[in-house]
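Trainee: Whatever this is, show me its structure:
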Amino acid sequence: MMRQTWRWFGPADPIPLSHIRQAGVEGIVTALYDLPPGTPWPVERLLERRAQIEAAGLTWDVVESLPVTERMKTEADPADIATWIESLRACHAAGLRTICYNFMPALDWTRTELAHRRPDGARALRFDLRDLAAFDLQLIRPEADDYPPEIAAEARTRKIDRDALVATILAGLPGAMETWTLDSFQNRLAAYRGLTEEDLRANLATFLRAAIPVAEELGMRLCCHPDDPPWRLFGLPRIVSTETDYEALLAAAPSSANGITFCTGSLGARPDVDLPGMATRLGPHIHFAHLRNVRRETETVPCSFFEDAHLEGSTDMVAVIRALLAEQSRRAAAGRDDCVIPMRPDHGQAILTDDPATGAPGYPAIGRLRGLAELRGVMKALS
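Mentor: Predicted structure coming up:
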């Protein structure tokens, strides 16, 4: 079995630790979400959060996320990298060993709809490529020419709910570290003007070559979350979207400390990513798994998609879990001390009494509980 964890957004989370424990999970995934990116994390705050989790009978298994600042992405800012490493050392002092981060420029994970109604009444997160293109071409980059012609032609006249899309795309989703207005987002895009994929990849490599030796010295594991969705948005380069991207990331700083957050939902939005195969080929570097499923509405890159039930959607979740369990067996045979991979049921449809209006979008209690039960059943059967 993989180690079963649950994402918790701290004391403000509408789902309390006492309820999470009843879901049958073993550990918690969380972070100091109230601290802005670039702020050093105090050891005292980390120990306080850890004590709160342990008092509920759980353990703090993964930090998600220790935020990478925009200046680290645009210019590999040495001062911000040093501050990030200072927070990494604070996590170590608090007994934390696995750190998830992402290198998505400007925006964290992006959706255009937070409560898309499904035929059975469930509500799901959805990414509508045409709505995103309309939002971009009407409000952000009217001159952009990087959409397929048929989508661009429709997008320029497509009727959109401006306020809803601003709130959904720019105002921040759970786990996002910063929020934007239209004006501030335009300024943020300007900071990336002229930045190529090669530039962004070089800045990631600079960060890794500074942070990975420290993590290795401390016996810690860093794991980069993939882009979500895994393709360019608003003309911004994205460099953690495919298996090839991860190979480049691992090659930039070869080390057992340099690894992957294997998110089947983010990567699964691309039909050209072989998730079971990737889990086998890059398995030794997977430090953390997000198990969720999306249903692609077309087999193109990019495409529209929605968050499906965990055992439905476009990804063969049974094959993915089989590959991850096989990787655990290989680790155990090799005597690795990280032979059990922490996983969490990522996202989930809002069902039954889940209320998207009051809960964190994408993180319903009952929807995730259903997902966890299904994933646990698959793991038990395959084990």
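Trainee: Going by C-alpha atoms from here, please, whenever you check contacts or count neighbours.
Mentor: Will do.
Trainee: now the residue positioned nearest the centre of the chain: how far from Thr157?
Mentor: By Cα atoms, centre = their mean, the chain has its centre lying nearest to His225, at 5.0 Å. His225 is 35 Å from Thr157, where distance means Cα to Cα, to the nearest Å.
Trainee: Pull out the buried residues from stretch 204-215.
Mentor: Within stretch 204-215, the residues that count as buried by 16 or more other Cα atoms under 10 Å are Leu204, Ala205, Thr206, Phe207, Leu208, Ala211, Ile212, Pro213, Val214, Ala215.
Trainee: Would you enumerate the residues in contact with the third one?
Mentor: Spelled out, it's Thr206. For Thr206, the contacting residues are Ala76, by Cα atoms under 8 Å, 6 or more residues apart in numbering.
Trainee: what does the last one give?
Mentor: Residues touching Ala215, when contacts are defined by Cα under 8 Å, 6+ apart, comprise Leu88, Arg221, Leu222, Ala257.
Trainee: residues near the last one, how many?
Mentor: This points to Ala257. 24 (other Cα atoms under 10 Å).
Trainee: again, but for the one 3 residues further on
Mentor: Neighbouring residues of Ile260 were enumerated by other Cα under 10 Å; the total is 25.
Trainee: Spell out the secondary structure type for Val294.
Mentor: Assigned state for Val294: strand (three-state reduction, DSSP: H, G, I helix; E, B strand; the rest coil).
Trainee: one more to put side by side:
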Amino acid sequence: MRQTWRWFGPKDLVSVDDMRQAGVEGVVSALHHIPTGALWTPEEIARRQREIGVMRDGAASGLNWEVVESLPVSEDIKKQKGDWRAHLETWKASMRNLRAAGIEVICYNFMPVLDWTRTDLAWRRPSGATCMRFDLTDFAAFDIHILERPGAAGELPAAVVEEAARRFAEMDGTRRSELARNVVFGLPGAAEQFTLDDVRRHLSDYAAMRPETLRRHLVDFLSEVAPLAEELGVRLCCHPDDPPFPLLGLPRVMSTEADYAAVMEAVDLKANGITLCTGSLGARAENDLPGMMERLGDRVHFLHLRNVTLERDGDALRNSFFEDGHLEGGTDMVAMIAAILAEERRREAEGRTDISIPMRPDHGQDILDDLGRKGQPGYPSIGRLKGLAELRGIMTALDHPLVRGA
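Mentor: From the prediction side, this is the model:
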């Protein structure tokens, strides 16, 4: 497993020096300042590579940009409206430029409107650490009483709707504003301060779209880009929905093993692959993460390893959850890493060149000095270092001759 770390660029409060000292082997990054649908030029790609390659004192970091997360897919492509064909050609041109710069792995997602959704960005745990959380009742309060989306109450369990009304009535103006900001934080362009009317406008564009239609648009997209990726030697990997169940009336198409299997079969090329995120997929109880790795591992090109704890206050599909420690929560991380190492050994026996799957310790709880740093939500320095150390310990133990030969 290739140990990587996500970096948001020069404005990230976690520095290249921090990554180097954490012992990571490669960097996951993206050109977040370039608008969705615009070209990633060779010059901009080279600038990010130079930024990753140097430490504060000018010394070489020894790190390289190894995975793109994410090369964004425009809403026009997802809806097949407006400038979607031009955006598709630009996406392919950006992929060519990335490959020319030596980058082989590109993560993307096909979630409409929302990149991810949380109701709390710094939820306090008993230890004093903070983490991100999705509270189903708080989200229902936002959807029904703040956003006032038509039909929202009919899509949620009756008990959740009733509790959401009570909780909303008890919220003061500060909490209501905070809740709205937290949900909107996961919207593309949220840094530009989306209004509730902006959110309503985005949602209206998908009001009549069924999941089958969005899946067809995903397959159409992959039918265009995956053959080129195969030709270039690029591995594409689709990130799952986060959380992996319907929200705000939006269609979801990458939430389960069956979803991934269908899309892999529809565009049956090695370049068409999976970002297996144990945190996103782990928020749906039916998902068997080690089993998914065993059955779909041939197409897993990128790994996000984190853990969530379900709070079981909704229904069989939807529940509250919080981002737990990497070795806590609902996913058996030892079984997960064992399945990953088994897949890598299988690839080695086949003579594949992509033996070592890039992995990053996804998210993490804010602990110690993280609590005062106020960095990117979900991406603390010390919390991720702790997670990486824990995961590295499992990897080292399971791959040790004493264990493999037992």
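Trainee: Any idea what the TM-score is?
Mentor: TM-score of the superposed chains, computed with TM-score structural alignment, normalised by the length of the first structure, equals 0.97; 382 aligned residues with a Cα RMSD of 1.6 Å.
Trainee: just checking, what residue in the second structure corresponds to the residue nearest to the centre of the first structure?
Mentor: When the second structure is aligned by TM-score structural alignment, the residue opposite His225 of the first structure is His239.
Trainee: That match touches Cys277, doesn't it?
Mentor: Yes. Between His239 of the second structure and Cys277 there is a contact at 7.0 Å, judged by Cα atoms under 8 Å.
Trainee: Columns distance to Asp245 of the first structure on top of the contacts of Ala215 of the first structure, output as a markdown table?
Mentor: Shown next, in a markdown table, are those (distance: Cα to Cα, whole Å):
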| residue | distance to Asp245 of the first structure |
| --- | --- |
| Leu88 | 24 |
| Arg221 | 19 |
| Leu222 | 16 |
| Ala257 | 17 |
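Trainee: Let me see the contact set for the aligned partner of Thr74 of the first structure in the second structure.
Mentor: Applying TM-score structural alignment, one finds that Thr74 of the first structure aligns to Lys79 in the second structure. With contact set as Cα under 8 Å, 6+ apart, Lys79 of the second structure has these partners: Tyr206, Leu214, His217.
Trainee: from those residues, which is closest to Asp324 of the second structure?
Mentor: If you rank the contacts of Lys79 of the second structure by distance to Asp324 of the second structure using Cα to Cα, Leu214 comes first, at 31.4 Å.
Trainee: neighbours of the equivalent of the closest one over in the first structure, just the number please.
Mentor: Matched to the first structure by TM-score structural alignment, Leu214 of the second structure sits across from Leu200. Other residues near Leu200 of the first structure come to 24 when the count uses other Cα under 10 Å.
Trainee: Am I right that Leu200 of the first structure sits in a strand?
Mentor: No. Looking at Leu200 of the first structure with three-state DSSP, it is helix, so not inside a strand.
Trainee: Skipping its backbone neighbours, what lies nearest it in space?
Mentor: Lys73 (6.3 Å; Cα to Cα, 6 or more residues apart in numbering).
Trainee: chain center to the helix or strand hosting that neighbour: distance?
Mentor: Using DSSP states H and E, Lys73 of the first structure sits within helix 70-75. How far helix 70-75 of the first structure lies from its chain's middle: 19 Å, per Cα atoms, centre = their mean, to the nearest Å.
Trainee: Which element is encountered next along the chain beyond that helix?
Mentor: helix 78-93.
Trainee: Going along the chain, name the strands of the first structure.
Mentor: All strands of the first structure, identified by DSSP state E, fall at 3-7, 27-30, 59-64, 98-102, 113-117, 123-127, 221-225, 258-263, 286-291, 293-296, 305-308, 342-345.
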